[in-house]
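K.L.:
One predicted model, sequence on top.
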Amino acid sequence: MKNRVLSVDIFRGATIILMILVNTPGTWSNVYAPFLHAKWHDYTPTDLVFPFFLFIVGTSIVFAYKNKEATANTYKKISIRSLKLIGLGLFLGAFTISFPFIKEFAAIRFPGVLQRIGVVFFFAAILFLNMDWKKLVALSAALLLGYWAIMTLIPVEGVASTLERAPHNLANYVDVKVFGTHNYKPDYDPEGLLSTIPAIVSSLLGIFTGLIITSKRENKTKQMVILGIAMVILGHVWDLVFPINKALWTSSFVLVTAGWANLVLALIYFLTDVKGIKFGSIFRYAGANAIVVYFLSSFITKLFYLIKVDGETSVHGWLFNNIFVHDFMPMEFSSLLYGLAVVAFYCLLAYVLYKRKIFIKV
């Protein structure tokens, strides 16, 4: 891609690194609060990470497809990329170390992070190719309002739908009916079917920021800041009647997270692309192979949990307990150090790939 915008690459890479960090603590029993998801309503810094990535997917779509025509060949490439992402996600969900290396069918989780990225990318890219920004704004508003309406007005088996955990939660009800046992947990799936609709809007909102960055307007940073503040405020106002919730990917959650994404990206854009300050190269390296780095981290982490060192302790547990756990350190700090060590490894891997000009497109 010609004329790459440095801030977008840094933002993408930093998001992937944060995704790896929050997904690989030394022990889930001892994690600092900011590195955990909110228990249900509200949000923590960790809850911003995945929507940030979907947001930057939308921003990147503008760079990749702004000058492309909506042809059969373009649709084919979009479809193939989407299917690759979904396939990788399904592989992660189905893999096990016991022959034949696939879980029992009933135990395989169908939704997932990569699956959601694939679906969101597909719809966001197709919509971008066929709609101008005004139509995309109208569609985004309609989807967020529509999701609010169906989540609060449609009863579940004759009982008024709630926004709490199952059983009277429409999103979970749909997931159970469609996927059966193939969900993250019996009472909710954070990447469920119905909540993918507002997740698409997270990417569409990233498209609007991409259009700002690629435009010939002046004061782009100011526009992103204003847009970001407006979204954060509107999202928190909406929170009063439609609580901010990552598991349900509520409309208020979409606005708040996209607002923060705009503000963070605006800061990085101002420092790097406007002022020319050089920083964050390691994030740029990770951003160049973002999906590959994320997939490898997820796959290797899974192996570390599945492979046993002495028949009982996993590789993950052995490394954590023997290298990072010490009497003079709080367990939360030990857990964080483990995550940082994992991040350091994948940053090094990203650096080597980048320097050797190895860019694996999924």
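P.N.:
Cool, the structure landed.
K.L.:
alpha carbons only for contacts and neighbour counts from here, please
P.N.:
Will do.
K.L.:
list the buried ones in the helix ranked longest in the chain?
P.N.:
The helix that spans the most residues within the chain, counting by DSSP state H, is helix 331-355. Across helix 331-355, burial judged by 16 or more other Cα atoms under 10 Å covers 331-343, 346-347, 350-351, 353-354.
K.L.:
Enumerate every residue touching S140.
P.N.:
By Cα atoms under 8 Å, 6 or more residues apart in numbering, the contact set of S140 is V201, L204, L205.
K.L.:
quick one: the residue nearest in space to the middle of the chain and L271, what's the gap?
P.N.:
In the chain, the centroid-proximal residue (Cα atoms, centre = their mean) is F50; its distance is 2.4 Å. Going from F50 to L271 by Cα to Cα, to the nearest Å gives 24 Å.
K.L.:
re the thing from before, which strands or helices does the longest helix of the chain pack on?
P.N.:
Packing partners of helix 331-355 (3 or more Cα pairs under 8 Å, 6 or more residues apart in numbering; DSSP states H and E): helix 6-23, helix 281-288, helix 290-306.
K.L.:
Could you dump those helices into TSV and include mean neighbour count and distance to T257?
P.N.:
Converted to TSV, these look like this (neighbours: other Cα atoms under 10 Å; distance: least, Cα to Cα, whole Å):
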stretch	mean neighbour count	distance to T257
helix 6-23	23	13
helix 281-288	23	20
helix 290-306	17	20
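K.L.:
Out of the ones you listed, the one nearest A94 is which?
P.N.:
The closest of these to A94 is helix 290-306. By Cα to Cα, the value is 11.1 Å.
K.L.:
what angle do the closest one and helix 6-23 make?
P.N.:
10 degrees (axes from the mean of the first three to the mean of the last three Cα atoms, to 10 degrees).
K.L.:
what about versus this one:
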Amino acid sequence: MRTDSSPQSPPHRLLSIDILRGFDMLWITGLKYFIIYTLVATQYIPNREAARSHTYLSQLDHVSWQGFHFYDLIFPLFLFLTGITIPLSITSKLQSGSATKTQLTIRCIRRLLLLIILGMIHQIHGLPERWPSVLGFIGLSYFIAAMLAIYTPRIIQLAYIPIALITYYLAIRFIPFNGHPAGTLTIDANLPSYIDSLIIPAKHMLIPKTPFDPEGPFMAIAGAALAMLGVYAGYILTNQNTKPIKRVGQLLILGLAAIFIAYLWSFDLPIIKQIWSSSFILAAAGCCFLLTAIFYLVIDVINFKPFNTLLFPLQLYGQNALAVYMIGPAIGITALLTSITAPILHNFSTATQLATIQALILITQTIYLYIFHKKRIFLRV
């Protein structure tokens, strides 16, 4: 891990990608809880649990198993954006001759190992025995996609997506396992989790009894397909032979097509985020393509400076995503702010206290990210 004096500056750096990543990080680091607790405090909903059954607020929680909510998109969006950076960095370095394949491979291996380690550190207080992690899953999926980008032509890179998704589907659909018939898909019994349990001891998975872990290594086969879809979006965005508005159209078409295919596929293979089912990958990728198109159109194509200035806080989060993800838990920001505000807020309702603390967390994060920006400190792996 290192701190750079400047953000990565590939030849075709896109402000929209930083801002979209920042939008994603804002949800990861607490915006959801601020919204829900504020609505409880203002008595729009009676309690936290009511949000889970609310027509719209339920979108701020993960689906328990089958289906798709807005909040199920947050992690896949980050992985998709990680894929977009591959053409912006790795591929551009190969094309310019500024780095060799060996140098880039070593860098990717280093990144993979660091993300696995940082992922375990991030969850050390809540899940000290767990080996898989969000960062580790991103690292492994990114590594597979990066190796494809470095060592194979684009046609092979593109072919990986259907090959991986169809193979993953066929395995789930037609391979019996551990006494269960082929096609069994419950949180207690599913093929991806079973294969992961052969790789990782059950006691080191999220749910040892089942065993089950949504960030297991076998599932990274599908995760890499999502990253490769991000790579393809990156190729579209960096294609200087097409006009920007045409790139927007291509992203929109791909997004709608992916969602349509996911919908059809879901009749045979349900959309299940927790095992990264092939239908889920396409549903998530479709939404990611659409969001990328919208952000790119508004921020980079229309490029209305006053509006982009209003989005500067999101840019701060997007430029230093790893910092904001790691620093909060490292300093115990929630416990710290709770202890500081307790004497002031003790007469207020619990929901008001929690909403205030979440607001202070977001403000504190924004302040130190702004300081990092001014000091040109950017945490990288």
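P.N.:
Structure's in. What do you need? Because the structure is predicted, anything quoted here is derived from the model rather than measured.
K.L.:
quick one, which of the helices and strands packed on helix 331-355 of the first structure is nearest to E191 of the first structure?
P.N.:
Short answer: helix 6-23, nearest of those by Cα to Cα, at 14.9 Å.
K.L.:
Mean distance between the closest one and the second structure after superposition?
P.N.:
Following the fit onto the second structure, the mean deviation recorded for helix 6-23 of the first structure is 1.8 Å by mean Cα distance after the TM-score superposition for the first structure.
K.L.:
now what about that helix, what contacts it?
P.N.:
With Cα under 8 Å, 6+ apart, helix 6-23 of the first structure has contacts from 35-36, 46, 49-50, 52-53, 56, 59-60, 265, 268-269, 272-273, 280-288, 290, 293-294, 297-298, 339-340, 342-343, 347.
K.L.:
and the next element down the chain from it?
P.N.:
helix 49-65 (DSSP states H and E).
K.L.:
Could you give me the buried positions within that following helix?
P.N.:
49-63.
K.L.:
what stretch of the second structure does the helix or strand just after it fall on?
P.N.:
Scanning forward in sequence from helix 49-65 of the first structure by DSSP H and E, the next helix or strand is helix 72-94. Here helix 72-94 of the first structure aligns to the second structure at residues 102-124, judged by TM-score structural alignment.
K.L.:
which parts of the matching stretch are buried?
P.N.:
For stretch 102-124 of the second structure, burial by neighbour count (16+ other Cα under 10 Å) applies to 104-105, 108, 111-112, 114-123.
K.L.:
Tell me the one of those nearest T152 of the second structure?
P.N.:
For those, the nearest to T152 of the second structure is T105 (13.0 Å; Cα to Cα).
K.L.:
Skipping adjacent residues, who's closest to the closest one in space?
P.N.:
Nearest residue to T105 of the second structure, sequence neighbours excluded (Cα to Cα, 6 or more residues apart in numbering): M147, at 7.2 Å.
K.L.:
swap in V62 of the first structure?
P.N.:
G210 (5.6 Å).
K.L.:
Mind telling me what that neighbour corresponds to in the second structure?
P.N.:
Using TM-score structural alignment, G210 of the first structure lines up with G234 in the second structure.
K.L.:
So that match sits against G83, correct?
P.N.:
Yes: with contact defined as Cα atoms under 8 Å, G234 of the second structure counts as touching G83 (7.4 Å).
K.L.:
Which parts of the stretch 101-250 of the first structure are helices?
P.N.:
For the stretch 101-250 of the first structure, the helices defined by DSSP state H, counting those that start in this stretch cover 113-130, 133-153, 170-179, 196-214, 220-238.
K.L.:
Quick one: those as a markdown table, columns for distance to I358 of the first structure too.
P.N.:
Formatted as a markdown table, the helices of the stretch 101-250 of the first structure follow (distance: least, Cα to Cα, whole Å):
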| stretch | distance to I358 of the first structure |
| --- | --- |
| helix 113-130 | 21 |
| helix 133-153 | 34 |
| helix 170-179 | 38 |
| helix 196-214 | 26 |
| helix 220-238 | 32 |
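K.L.:
quick one: which of these is nearest V256 of the first structure?
P.N.:
Using Cα to Cα, those put helix 220-238 closest to V256 of the first structure, at 4.3 Å.
K.L.:
which residues in the second structure does whichever helix or strand comes after that closest one match up with?
P.N.:
Next along the chain after helix 220-238 of the first structure, taking DSSP H and E as the criterion, comes helix 251-269. Aligned using TM-score structural alignment, helix 251-269 of the first structure spans residues 278-296 in the second structure.
K.L.:
so how many other residues sit close to the closest residue to S82 of the first structure other than its chain neighbours?
P.N.:
Excluding the flanking residues, the one nearest S82 of the first structure by Cα to Cα, 6+ apart is G118, at 4.3 Å. G118 of the first structure is surrounded by 24 other residues when neighbours are defined as other Cα atoms under 10 Å.
K.L.:
when you align them, which residue in the second structure goes with G118 of the first structure?
P.N.:
By TM-score structural alignment, G118 of the first structure lines up with G139.
K.L.:
mind listing what that match touches?
P.N.:
R111, L112, L113, L115, I116.
K.L.:
Direction-wise, compare the longest helix of the first structure with helix 281-288 and give the angle.
P.N.:
Using the same axes, to 10 degrees, helix 331-355 of the first structure lies at 70 degrees relative to helix 281-288.
K.L.:
any idea which of the contacts of G139 of the second structure is the one closest to T341 of the second structure?
P.N.:
Among the contacts of G139 of the second structure, and counting by Cα to Cα, the member closest to T341 of the second structure is L115, at 33.6 Å.
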